[in-house]
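Q: the sequence and its predicted three-dimensional model are supplied below.
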Amino acid sequence: MYLPGTIPSPLQVFHLLLCRSVWLLPLRLQSPQYVKLAFGQLTPAYLQGLLLAMPDATLLQRHLFDIARVAALLQRAAGLRTMPSVKETKRLLPAAALLVRGVRPTQWVNMVQDSWAEVQHKTTTEAKAAVLETLHQWPLFGSAFFVVGGAIEAGAPSDLLLAVNRRGLHLLHPVTHESLATHPFSAVLSARRVRSEEGVQLLEVRHGPADRSAVIQLRTERAAEAARLIRRYSALQRRLSESDNRRRQLSR
């Protein structure tokens, strides 16, 4: 709407991007719309290597096969019907995968191409669903990542990676993604943003038994976002636990 005699501004285009923030409930792979949304949200984190835990630059054997199969699935999810070439294989792998000890680039190509026979006849939606189904088994699946400051023990790096997912809060090594500490939501009493005396934003998490709880403070500019997400997970997990308890009582 505009007033007479005025010139309307050019039409503005807005894009609405939907994303899932809490991943406690099961995947809904029977819905093409859901598969498309979840695939688009999670694939970038996977290709950046954020879902990989690589102590000493190594991977579990099952993760090696998962990565090769997912690479073939990504080729099919993109609508391509040809076996991934050597050049294509490199972009279908997480960035850190090529640094894995004991696995040469040619071996990755062979493993990906071996997986192609299994997935080449899938539709693009089926391929995307298969990617989600595979990655759902990984410990860091569905994580929201926050760069935080504050070492938790002597010798730990000063900057850490906080992963918040369905299994709880995980303080990770920033490079290898090894878990340095884990706190399940059942042990989380509160999460909030606070400020230090110097005005630095901190994420404060109180955890443990109520009568002898401990407090973690981590420096991050996204403290409010992290605290809000932790509270959502904790509240939903409590509701699910209460619902399960009622269901068990009714079935007796």
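A: Looks like it came in fine. Residues are numbered from 1 along each chain as shown.

Q: going forward, measure contacts between C-alpha atoms and count neighbours the same way
A: Will do.

Q: do you have the strands of the stretch 51-200 of the chain handy? List them.
A: 144-149, 159-165, 168-172, 179-183, 188-195 (DSSP state E, counting those that start in this stretch).

Q: can you say which of the ones you listed is packed in most?
A: Stretch with highest mean neighbour count among those: strand 159-165 (a mean of 24; mean count of other C-alpha atoms under 10 Å).

Q: helices or strands up against it?
A: strand 144-149, strand 168-172 (3 or more C-alpha pairs under 8 Å, 6 or more residues apart in numbering; DSSP states H and E).

Q: gap between Leu171 and Leu218?
A: 10 Å (C-alpha to C-alpha, to the nearest Å).

Q: shared neighbours of these two, which are they?
A: Common neighbours of Leu171 and Leu218, counting by C-alpha atoms under 8 Å, 6 or more residues apart in numbering, are absent.

Q: let's bring in a second model and compare:
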Amino acid sequence: MLRDLIPADLSKAQSTNEWKRVIVQHYNNDSGMSPEEAKISFLKVIFRWPTFGSAFFEVKQTTDPNYPEHLLIAINKQGVSLIHPVSKEILVTNPFTRISNWSSGNTYFHMTIGNLVRGTKLLCETSLGYKMDDLLTSYISLMLTNMNKQKTIRLK
């Protein structure tokens, strides 16, 4: 049953007996909660995860030998994260302020991190490039709107 409860990439972090002990302990601590309390408690935990609220995209990157050929790209309110597809380790998170350019098409998504002259380009093969483009455009638009609002408030 542990295979159904513990993600494969975390299962080796502890022994089977240790996982069982921890699960039973948490179950006993939380067994008196109402469904609403359990939902709130769950959200308080996952809200702290760096990928909370992310949209995930599987891509094949063709430019940076420092990263695996296949990557997961997570886009959320923190920026754009590159994630190892097997270990699920976050390799890098680029805040929106570091993304200077991006484009997409039916089979690709391109992004420049840093400035256009000395920046790093990430070229990805994906059929969801247009969705990545739209999401990135929306987050950056929201960020710029919020920055302009703060400037206006400071000027008043």
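A: Looks like it came in fine. Because the structure is predicted, anything quoted here is derived from the model rather than measured.

Q: please state their TM-score.
A: Superposed pair, TM-score by TM-score structural alignment, normalised by the length of the second structure: 0.84. Supporting alignment: 156 aligned residues with a C-alpha RMSD of 2.3 Å.

Q: related to what we said a few turns ago, turn the strands of the stretch 51-200 of the first structure into JSON lines, including distance to Lys122 of the first structure.
A: Shown next, in JSON lines, are those (distance: least, C-alpha to C-alpha, whole Å):
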{"stretch": "strand 144-149", "distance to Lys122 of the first structure": "30"}
{"stretch": "strand 159-165", "distance to Lys122 of the first structure": "30"}
{"stretch": "strand 168-172", "distance to Lys122 of the first structure": "34"}
{"stretch": "strand 179-183", "distance to Lys122 of the first structure": "35"}
{"stretch": "strand 188-195", "distance to Lys122 of the first structure": "42"}
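
Q: of all those strands, which one is nearest Leu132 of the first structure?
A: Closest to Leu132 of the first structure of the strands of the stretch 51-200 of the first structure, according to C-alpha to C-alpha: strand 159-165, at 15.3 Å.

Q: so that closest one corresponds to what in the second structure?
A: Alignment of strand 159-165 of the first structure against the second structure: residues 70-76, by TM-score structural alignment.

Q: next one: stretch 116-135 of the first structure
A: Using TM-score structural alignment, stretch 116-135 of the first structure corresponds to residues 27-46 of the second structure.

Q: contacts for the matching stretch?
A: Residues from elsewhere that reach stretch 27-46 of the second structure, judged by C-alpha under 8 Å, 6+ apart: Phe52.

Q: and it, how far apart are its ends?
A: By C-alpha to C-alpha, the extent of stretch 27-46 of the second structure from end to end equals 17 Å.

Q: tell me how far that stretch lies from the chain's centre.
A: 24 Å (C-alpha atoms, centre = their mean, to the nearest Å).

Q: next one: stretch 170-183 of the first structure
A: How far stretch 170-183 of the first structure lies from its chain's middle: 13 Å, per C-alpha atoms, centre = their mean.

Q: what do you get for stretch 224-241 of the first structure?
A: That offset, for stretch 224-241 of the first structure, works out to 16 Å (C-alpha atoms, centre = their mean).

Q: one more: stretch 7-22 of the second structure?
A: The answer for stretch 7-22 of the second structure is 24 Å, by C-alpha atoms, centre = their mean.

Q: list the buried residues of it.
A: Neighbour-count burial for stretch 7-22 of the second structure flags Trp19 (criterion: 16 or more other C-alpha atoms under 10 Å).

Q: what does that stretch rub up against?
A: Identification of contacts with stretch 7-22 of the second structure by C-alpha under 8 Å, 6+ apart yields 2-3, 86-88.

Q: try 6 Å this time
A: Taking C-alpha atoms under 6 Å, 6 or more residues apart in numbering as the criterion, no residue outside stretch 7-22 of the second structure touches it.

Q: also stretch 180-200 of the first structure?
A: For stretch 180-200 of the first structure, contacts defined as C-alpha under 6 Å, 6+ apart pick out 168-172, 201-208, 223-224, 227, 234.

Q: coming back round to it: now render the helices and strands packed on strand 159-165 of the first structure as TSV, adding distance to Leu74 of the first structure.
A: TSV is the format used below for those (distance: least, C-alpha to C-alpha, whole Å):
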stretch	distance to Leu74 of the first structure
strand 144-149	22
strand 168-172	27
